[in-house]
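**Q** Please find the sequence and the predicted model below.
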Amino acid sequence: MSDRFLYTLPTDPVAVPLVEQLTDEYHTRYGDYFEKGGASQEMNRYPPERFSAPDGAFVLLLRGERPIAGGAFMRYDEHTAELKRMWTDRDHRRQGLARRVLAELEAQALRQNYRKVYLTTGFRQPEARELYLRAGYSPLFDLDAEPETVQILAFEKRLLPVGALFANENGDAPRSAAAGK
């Protein structure tokens, strides 16, 4: 069975099981940490339309017709997308799915003319912290500090069009990988 990406909204019936599982995970990890209303209020802080074009995106990774991972972004500022709601189904972890969703969201952000990605994750999500560090995100907090003292772990990453990776030291125009052979 092959996997495929589906762009939709968090309110789409196919997304509901994954969104509910993420809400439950927030509740389990953070309890009453979030302001009045708990994890449900946090999950509903933004209207679903914030995660739709032209300013945002909400993507699911489907295996068959079942969502196994997903994530979203919304406009942070004119040049920056803010990642939100990255999640992998609890029965499908440790397969690199979050990294696939992250790469898809970065590519979509580029397609929507963003040049940078910003995100925050919570101090009780060490696997998310490590994912973003391994994916080249710069921490906007002291990595040596205890995460609970920082609480909101912010990251950013400049997005480069694929060809930009092959620009020479003089800053000449990007060239394709084939041209460098």
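**A** Ah, there it is. Numbers count the residues shown, from 1 in each chain.

**Q** make it CA atoms for all contacts and neighbour counts henceforth
**A** Fine.

**Q** Which strand in the protein has the most residues?
**A** Ranked by residue count, the top strand of the chain under DSSP state E comes out as strand 66-77.

**Q** Identify all contacting residues around that one.
**A** 14-15, 17-18, 50-52, 55-62, 81-89, 92, 97-98, 101-102, 105, 109, 118 (Cα atoms under 8 Å, 6 or more residues apart in numbering).

**Q** Put this next to the first one:
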Amino acid sequence: MTTARRIQVCPVRQDDPLAAPLLAELAVEYSTRYERPLDEQIHTLTTHPADEFAEPDGTLLMLVEDGEPVAGGAFRRYDATTAELKRIWTSKAHRRRGLGRLVLEELEAEAARRGYARIYLTTGWRQPEAVALYLAAGYTALFDPGRPAEEIGPHPFEKTLIRLRTD
């Protein structure tokens, strides 16, 4: 007999304990992939102005399964009509389950509810899994995919949102 697991979407602040695994795992991931000091990555992620990822212009969402944070991501205002996605993360123990795609869908829906018409994001040149996720989710690459990833540097993407009616 199997027990159904339930995933909750929880908006949190950057200093919420539910966000701690996201920030810690991202710091290790970035440090390892980009050969940067771990303490530098931790500092960058934990001291970034939390208000950028808070209402009314942004959000930080966690997917929580059976009380455990398993994935998350954030957006902040990029310009008057564009939200910028940041910190998309899935716990190593929970990858290959479609949670990254679910995070994108939740962030896109929330951005549309807030009146954004477009999503913009960048991902690193050493993150081919992220590039594949964004392409599969309908994002348009704003770079030449024929060039070597290292030559491109950060890989920018965009996606037009369908506005949700609020009346």
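**A** Thanks, I have the structure now. Worth saying up front: this structure is predicted, and the values here are computed from it rather than measured.

**Q** And the TM-score between them?
**A** Once superposed, chain against chain, the TM-score is 0.91 (TM-score structural alignment, normalised by the length of the second structure); 161 aligned residues with a Cα RMSD of 1.8 Å.

**Q** residue ranges of the helices in the second structure, please?
**A** Remark: helices assigned in the second structure by DSSP state H are 20-34, 38-47, 99-113, 128-136, 149-152.

**Q** what's the matching range in the first structure for stretch 23-33 of the second structure?
**A** Using TM-score structural alignment, the residues of the first structure aligned to stretch 23-33 of the second structure are 19-29.

**Q** Please identify the buried residues of that stretch?
**A** Neighbour-count burial for stretch 19-29 of the first structure, with 16 or more other Cα atoms under 10 Å as criterion, is recorded at 19, 22-23, 26-27.

**Q** Could you dump the helices of the second structure into JSON lines with distance to R165 of the second structure added?
**A** Below are these laid out as JSON lines (distance: least, Cα to Cα, whole Å):
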{"stretch": "helix 20-34", "distance to R165 of the second structure": "32"}
{"stretch": "helix 38-47", "distance to R165 of the second structure": "34"}
{"stretch": "helix 99-113", "distance to R165 of the second structure": "8"}
{"stretch": "helix 128-136", "distance to R165 of the second structure": "25"}
{"stretch": "helix 149-152", "distance to R165 of the second structure": "38"}
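
**Q** Nearest to L164 of the second structure, out of the ones you listed?
**A** helix 99-113 (5.9 Å; Cα to Cα).

**Q** Measure the mean distance from the closest one to the first structure post-superposition.
**A** Average distance, helix 99-113 of the second structure versus aligned residues of the first structure after superposition (mean Cα distance after the TM-score superposition for the first structure): 0.2 Å.

**Q** who's in contact with that helix?
**A** Under Cα under 8 Å, 6+ apart, the answer for helix 99-113 of the second structure is 58, 61, 63, 70-75, 83, 85, 88-90, 119, 133, 137, 161-166.

**Q** again, 6 Å this time
**A** 72, 163-164 (Cα atoms under 6 Å, 6 or more residues apart in numbering).

**Q** Tell me the counterpart residues of it in the first structure, please.
**A** Taking TM-score structural alignment as the measure, the first structure aligns residues 97-111 with helix 99-113 of the second structure.

**Q** Tell me the buried residues in the matching stretch?
**A** 97-99, 101-102, 104-110.

**Q** with those in mind, which one is nearest to L9 of the first structure?
**A** The shortest approach to L9 of the first structure among the buried residues of stretch 97-111 of the first structure belongs to L105, at 14.0 Å (Cα to Cα).

**Q** Tell me how far the closest one lies from F5 of the first structure.
**A** 10 Å (Cα to Cα, to the nearest Å).

**Q** repeat for G122 of the first structure
**A** Using Cα to Cα, one gets 26 Å for the distance from G122 of the first structure to F5 of the first structure.

**Q** go on, A69 of the first structure?
**A** 9 Å.

**Q** what's the overlap in contacts for the two?
**A** 60-61.

**Q** Which one's more surrounded, the two?
**A** Counted by other Cα atoms under 10 Å, A69 of the first structure and F5 do not tie: A69 has more neighbours, with 27 against 16.

**Q** Tell me the residue in the second structure aligned with that one.
**A** With TM-score structural alignment as the criterion, A69 of the first structure matches A71.
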